[in-house]
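A.B. asks: Here is a sequence with its predicted model. Questions after.
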Amino acid sequence: MAPAVHLTCHHTDGPLALAAVTGDIDFDTAPSLRDRALNLLAQGHHHLILDVADVSFCDSSGLNALIGIMRCAQEQGGTLSLAAVPDRLLHLLQMTGLDTVLPTHPTATEALTAHQAQQHNPATA
């Protein structure tokens, strides 16, 4: 049995939430991740940064969950970005072309900095 996926919110600032994702994102766990992230969106945190440093595995179900979260955020005028993406997941994002629509950042701190810069200069989007 695959380890459960956990989403733990570490920081909120108005419409922004930074959450850490740990475990495997697969067929069994992707719906839970999606539900938890959509709950953050429903709470008014339309800009999500997911720190995925401790994601040990992600399959196509996991990618679909990330796409669904991104689309829901966009529908609410928000964004989804990933921080501290492990090499295996980054390679998967690159192979599928998702890296062109789903921003990634080396660290959560850099993701927060990029988000703040984007909010102060939206014309660079």
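C.D. replies: Noted; the coordinates are in hand. If you're wondering where the values come from, they're calculated on a predicted model, not measured in any experiment.
A.B. asks: use CA for all of it now, contacts and neighbours both
C.D. replies: Will do.
A.B. asks: which residue packs closest to Asp99, ignoring adjacent ones?
C.D. replies: Setting aside the residues directly before and after it, Asp99 is nearest to Leu93 in space (CA to CA, 6 or more residues apart in numbering), at 5.1 Å.
A.B. asks: so that neighbour touches Val101, yeah?
C.D. replies: No: under the criterion of CA atoms under 8 Å, Leu93 is not in contact with Val101, lying 9.7 Å apart.
A.B. asks: These two: which has the busier surroundings?
C.D. replies: Each of Leu93 and Val101 had its neighbours counted (other CA atoms under 10 Å), and the higher figure belongs to Leu93 (18 against 12).
A.B. asks: okay, now the one to match up with it:
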Amino acid sequence: MYACSVRVRHQDVVVVDLPLIVDFYTEREVHGAVMAALTDDCRHLVLSLDHTRDFDSSGLSLLLGLWRHTQDHNITLSLTDLPAFIDKMLRITAADTVLATHPTAQDAIYALNSGTAQYQPMVREA
């Protein structure tokens, strides 16, 4: 899988599968594809990294940039199906303190529906 694909679009939730490679060379393409998947009524974006096998600092930068965009537009962002090496990268860089993670997309959607997901943007200090 070399491109992003929308797995589910239901009401205000969009689930996007990220591609096999998310790195310096693919970051712009992936960013564009994720942004294109967002619709005006999207309130919850779920990114699945289940297929991702190559992920570098540009991939991390992409996720943090998408997080900032979603925060600015009152959209929740959840990451799911994290390979162990990406989960470790998020923990080492402390990105896991701002990026919500769930074992699966279904778990993320359940958290949204049960009200345990973060709905309000985090307040960023100037």
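C.D. replies: Happy to help now that I have it. All values reported here derive from a predicted model rather than from experimental measurement.
A.B. asks: Mind jotting down where the strands sit in structure 2?
C.D. replies: Listed in chain order, the strands found in structure 2 under DSSP state E are 5-10, 13-17, 21-22, 44-48, 54-55, 76-80, 100-102.
A.B. asks: and the fourth one with strand 76-80, angle?
C.D. replies: Using axes from the mean of the first three to the mean of the last three CA atoms, to 10 degrees, one finds that strand 44-48 of structure 2 and strand 76-80 are set 20 degrees apart in direction.
A.B. asks: ok so, going back, just tell me which of the strands of structure 2 ends up closest to Val34 of structure 2.
C.D. replies: Proximity to Val34 of structure 2, assessed across the strands of structure 2 by CA to CA, is greatest for strand 13-17 (7.2 Å).
A.B. asks: And for the closest one, what's in contact with it?
C.D. replies: 4-9, 34, 37-38, 42-51, 105 (CA atoms under 8 Å, 6 or more residues apart in numbering).
A.B. asks: and if you look at stretch 38-54 of structure 1?
C.D. replies: 12, 14-23, 69, 72-73, 76-86, 107-108, 111-112.
A.B. asks: And those, which of them are buried?
C.D. replies: The neighbour-count test (16 or more other CA atoms under 10 Å) marks 16-23, 69, 72-73, 78-85, 107-108, 111-112 as buried among the contacts of stretch 38-54 of structure 1.
A.B. asks: Following superposition onto structure 2, what is the mean distance for the helix ranked longest in structure 1?
C.D. replies: Looking across structure 1 with DSSP state H, the single longest helix is helix 60-75. In this overlay with structure 2, the average offset of helix 60-75 of structure 1 from its partner residues is 0.8 Å by mean CA distance after the TM-score superposition for structure 1.
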